[in-house]
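>>> Build me a model from this:
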Amino acid sequence: MARAPLSESDLVVFGDAAAGHDGVLSDASGSVVVKPCTATEIAFYESAAMHPAFAAYMPTYMGTLKLSSSGTVDETATAAAAAAASQPAGSATASGTASALSPDDPGPLRGKKLETGLSIVLENIASPFKKPNILDVKLGAQLWDDSASLQKRERLDKVAAETTSKSLGFRMAGMKVWQGAGEQKDPLVDATGYRVYNKFYGRKFSADSVIEGFREFLFVPAAGIDDDLGRTMVNILLKQVEGIQKVLEAEEIRMYSASILFVYEGDGEALRRALEEEKSRTSGTAQPDEGDRGGDDDEGEGDVAKAYAVKLIDFAHATWTPGLGSDENALQGVRSTAKILGDLARM
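Model (predicted):
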């Protein structure tokens, strides 16, 4: 039976975004993301079932929603979306980690809202974490597709030329890092204990210095993530990026302005516990494959602590391109990210 149409009041501003466009919403539990999208992005998600290795690195697609002119939501989402929305999301809900910056601090600056009237419903990758640390790495030296206007091409080419997008094929598009439960003197730390880095943060780096941004993301002593634990996470995330690289090298695809989304548990104590639980689950068995989400619930097991998740996101300009070979534009950024993580692991 179809669920009754949702009122706009049932949706809240999504608080776990580190980058992207404005206008992203969530259900009150924080377990799903409702993101303005294009028909191209919906078609890409719906066709991904034919590419299971790639789909393993995508957020779970649950359907679509259309905001009506009366301010309600006409629901066309799948039953899975309804079921997910009714489940508790754990302690890291959208409202629980929403940025609460002072009025004179604009917080993360994102792109303008997409005025399509259509939204895609996806799992919230950050929902199961106690204190999710989030990094959005935008892929590609070329950030526009063939449908882009000349003005847009020139604007995005300028951004690429002035950032690591041109030299490395990626840039850090946004980041939020929990700074611990102690009293914060840093004015850039919000009321929830997060330091939020807007889209201009990653633009300051050169190819030689961008490793410092990854260091700031992965080593947070004040939150209990010391050198040993940070290095453990570097190696785990490196393995995930190498898995993405392997999949992209095997697929014939073009995706512009897509991102790798890194999420890991930002509370050091909770992170250690999650990693220990994962080690116990995999003891004596094969290690988690590429695409593993760092401790997803297995059917019948109940709640399982989660340590990390690495996903490809943002497919508004993505298409399958049979016969054209792999996407070297995106792969440049993936390989550069892997190299930097490898360099960081050896430091």
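
>>> Every contact and neighbour count from this point should use C-alpha atoms.
Fine.

>>> Tell me how far residue 131 lies from residue 138.
23 Å (Cα to Cα, to the nearest Å).

>>> meant to ask about residue 217, not that
In this view, residue 217 and residue 138 are 15 Å apart by Cα to Cα.

>>> If you count surrounding residues, which of these two has more?
Using other Cα atoms under 10 Å, the more surrounded residue of residue 217 and residue 138 is residue 138, with 28 against 21.

>>> which ones are touching the most centrally placed residue in the chain?
Of all residues in the chain, the one closest to the mean position by Cα atoms, centre = their mean is residue 261, 3.0 Å from it. Taking Cα atoms under 8 Å, 6 or more residues apart in numbering as the criterion, residue 261 is in contact with 134-137, 310-313.

>>> Please give the structure of this sequence too, so both can be compared:
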Amino acid sequence: EGAPIISLRNLAPFVPRFYGTLELGGITYMKLEDLSRQYKNPCIIDVKIGYQTWYPSATQSHIDKCKVKDLATTQSKLGFKICGMQVYDRPTDRLVRADKDWCKLLDCDSVVGPLQRFLNPPSSQDLSARDLCFGEGGLLGKLEDLEQYFERQRGHQFFSSSLLVVYEGGAVQTTDLNLQLKLIDFAHAITVTNARDENFLNGFKSFKSFLLDFVV
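Below is the predicted model of the structure:
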């Protein structure tokens, strides 16, 4: 097997499960796992990774469009941006959503608040960002596992892909969080020969470092 196939096999634990395709109205759709289905009150965040969101073979007009969007957000400065977010508000027993238009307004300073809000489970005074990140099955361990994959793999590069983090907002102890970290959105992933994905990896490391700065 070639490097791209091996790379994809090793990536499998980090992506939603694939359940085949579905034909509707002459259009073929992929059937993917619904990552939020198992949660009662899912806290979710979508974080686009990479300092560059356009792929090498893109048209100049697409590249120019991406550059404008990246410069207007934290993408080109921090190597990541929040695309969407949902948290559970225990006092009102409802899910609060931040849409992509609101997320576009976040800059390098204001992005800290939403990340801190997401990482602090609202349902128990006994749980904190440290529990969510460093506890058993926590976010840090999952980030390190995915980082190791990208340090090794040389068969693919991912442009404009995101990390999706999900956990149970109603958890009252660490074992109830059931935190998941998955890589999503592969429309602009490309196959390469013996080349590390520096753009994704650098953005990923920036995001991880950014989290640790205010959790530790």
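
>>> Serialize the contacts of residue 261 of structure 1 to TSV and add fields for distance to residue 158 of structure 1, secondary structure and neighbour count.
Converted to TSV, the contacts of residue 261 of structure 1 look like this (distance: Cα to Cα, whole Å; DSSP: H, G, I helix; E, B strand; the rest coil; neighbours: other Cα atoms under 10 Å):
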residue	distance to residue 158 of structure 1	secondary structure	neighbour count
134	26	strand	28
135	23	strand	27
136	20	strand	26
137	18	strand	27
310	28	strand	26
311	27	strand	23
312	24	strand	22
313	23	strand	17
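
>>> Return the member of those nearest to residue 325 of structure 1.
Nearest to residue 325 of structure 1 out of these is residue 312 (Cα to Cα; 19.0 Å).

>>> What's the match for the closest one in structure 2?
Correspondence of residue 312 of structure 1 to structure 2, assessed by TM-score structural alignment: residue 183.

>>> Help me confirm that its match comes into contact with residue 159.
No. With contact defined as Cα atoms under 8 Å, residue 183 of structure 2 does not count as touching residue 159 (11.8 Å).

>>> wouldn't residue 242 of structure 1 be in contact with residue 339 here?
No. Under the criterion of Cα under 8 Å, residue 242 of structure 1 makes no contact with residue 339, lying 9.7 Å away.

>>> tell me what the helix ranked longest in structure 2 is packed against?
Scanning structure 2 for the helix with the most residues, using DSSP state H, yields helix 198-215. The contact analysis (3 or more Cα pairs under 8 Å, 6 or more residues apart in numbering; DSSP states H and E) places helix 198-215 of structure 2 against strand 42-49, helix 75-78, strand 80-89, helix 129-134, helix 139-152.

>>> wait, what's in contact with residue 120 of structure 1?
33-37, 42, 61-65.

>>> For those residues, which single residue is the most surrounded?
Result: residue 33 is most packed of those (other Cα under 10 Å), 31 neighbours.

>>> Which part of structure 1 matches the longest helix of structure 2?
Helix 198-215 of structure 2 corresponds to residues 328-345 of structure 1 when matched by TM-score structural alignment.

>>> residues in contact with that stretch?
With contacts defined as Cα under 8 Å, 6+ apart, stretch 328-345 of structure 1 is touched by 139-142, 165, 168-170, 211, 214-215, 231, 234-235, 237-238, 241-242, 244-245, 248-249, 254-256.

>>> Try it again at 6 Å.
Outside of stretch 328-345 of structure 1, the residues within contact range by Cα atoms under 6 Å, 6 or more residues apart in numbering are 139-140, 168-170, 231, 238.

>>> give me the number of residues near residue 13 of structure 1?
Neighbours of residue 13 of structure 1 using other Cα under 10 Å come to 19.

>>> wait, residue 211 of structure 2
By other Cα under 10 Å, the residues close to residue 211 of structure 2 number 18.

>>> Could you do residue 36 of structure 2 as well?
Residue 36 of structure 2 has 16 neighbours, counted by other Cα under 10 Å.

>>> Pull the contacting residues for the residue nearest to residue 323 of structure 1 when sequence neighbours are not counted.
Closest residue to residue 323 of structure 1 apart from its sequence neighbours, by Cα to Cα, 6 or more residues apart in numbering: residue 252 at 7.0 Å. When contacts are counted by Cα under 6 Å, 6+ apart, residue 252 of structure 1 touches 321-322, 325-326.

>>> show me where the stretch 51-200 of structure 1 has helices.
Counting by DSSP state H, counting those that start in this stretch, the stretch 51-200 of structure 1 has these helices, from start to end: 52-55, 79-85, 94-97, 150-161, 164-168.

>>> So which bit of structure 2 is the last one matched to?
What that stands for is helix 164-168 of structure 1. Helix 164-168 of structure 1 corresponds to residues 74-78 in structure 2, going by TM-score structural alignment.

>>> All set now, cheers.
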